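K.L.:
the following comprises the amino acid sequence and a computationally predicted model.
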Amino acid sequence: MEMSEIISLFGWMSVIHIIVLSSASLLLVAARKPIARLHSSLLGVPEAELPSLYFSYLGHYKIIALCTAVAPYVALRLI
């Protein structure tokens, strides 16, 4: 693989991660109650605990996306 292909790969990975993170965040904000009821019934978690679990999930996903896609892309672009 050439360097331009690797840069392109990390760039598209970053775009996909950002789209998934944004979609999940918007969906949780726009449809909080129906999603909370669904997850509560599927997983047996009380609805009161779900907002903290959602926040934790989005935070962990953001860190993973930054470390595995965005940071390498930026580093490769700076080379």
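P.N.:
Here it is on my side, so go on. Numbering: from 1, shown residues only.
K.L.:
from here on, just use CA atoms for contacts and neighbour counts.
P.N.:
Will do.
K.L.:
spell out the residue ranges of the helices in this protein.
P.N.:
3-30, 32-43, 50-65, 71-78 (DSSP state H).
K.L.:
with mean neighbour count added, can I get those in TSV?
P.N.:
Shown next, in TSV, are these (neighbours: other Cα atoms under 10 Å):
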stretch	mean neighbour count
helix 3-30	15
helix 32-43	13
helix 50-65	14
helix 71-78	14
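K.L.:
structure two is appended below for comparative analysis:
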Amino acid sequence: MFTLETLIAFLGWSTLINFTFLLMTTLAIMFLREPIIKIHTELFNLNKEDLGRAYFNYIALYKILIIVFNLVPYVALKILS
């Protein structure tokens, strides 16, 4: 069974790992945009404008999900303990 301390540690590490992945993804899209676009246009037959919008939506949604499901519960449990 999970203790409160174990759950807090799990959410803390999960938040850190997810934000690190978000940062790496954002940096990759910023600095390696052309190779990434080339790969995705060949795989999914999308144009550059659609891919730019898709990348932005992905990053925004992923950030919201990290905040809602990792960061907010972590902060709430830290306040409670």
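P.N.:
On my side now, so go ahead. None of these values were measured; they are calculated from a predicted model.
K.L.:
report the separation between the spatially most central residue of the first structure and residue 10 of the first structure.
P.N.:
Nearest residue to the geometric centre of the first structure (Cα atoms, centre = their mean): residue 21, 3.3 Å. Relative to residue 10 of the first structure, residue 21 of the first structure is positioned 16 Å away (Cα to Cα, to the nearest Å).
K.L.:
ok, now residue 40 of the first structure?
P.N.:
From residue 40 of the first structure to residue 10 of the first structure the distance is 36 Å (Cα to Cα).
K.L.:
again with residue 24 of the first structure
P.N.:
From residue 24 of the first structure to residue 10 of the first structure the distance is 21 Å (Cα to Cα).
K.L.:
cool, residue 18 of the first structure as well?
P.N.:
Going from residue 18 of the first structure to residue 10 of the first structure by Cα to Cα gives 12 Å.
K.L.:
next one: residue 63 of the first structure
P.N.:
Residue 63 of the first structure sits 16 Å away from residue 10 of the first structure, going by Cα to Cα.
K.L.:
what sits against the closest residue to residue 66 of the first structure other than its chain neighbours?
P.N.:
Ranked by Cα to Cα, 6 or more residues apart in numbering and with sequence neighbours excluded, the top spatial neighbour of residue 66 of the first structure is residue 14, at 8.0 Å. The contact partners of residue 14 of the first structure, taken as Cα atoms under 8 Å, 6 or more residues apart in numbering, are 65, 66, 69, 70, 73.
K.L.:
give me every residue that touches the closest residue to residue 47 of the second structure other than its chain neighbours.
P.N.:
Nearest in space to residue 47 of the second structure, with sequence neighbours left out and distances taken as Cα to Cα, 6+ apart, is residue 41 at 6.3 Å. Counting by Cα under 8 Å, 6+ apart, residue 41 of the second structure makes contact with 47, 48, 51.
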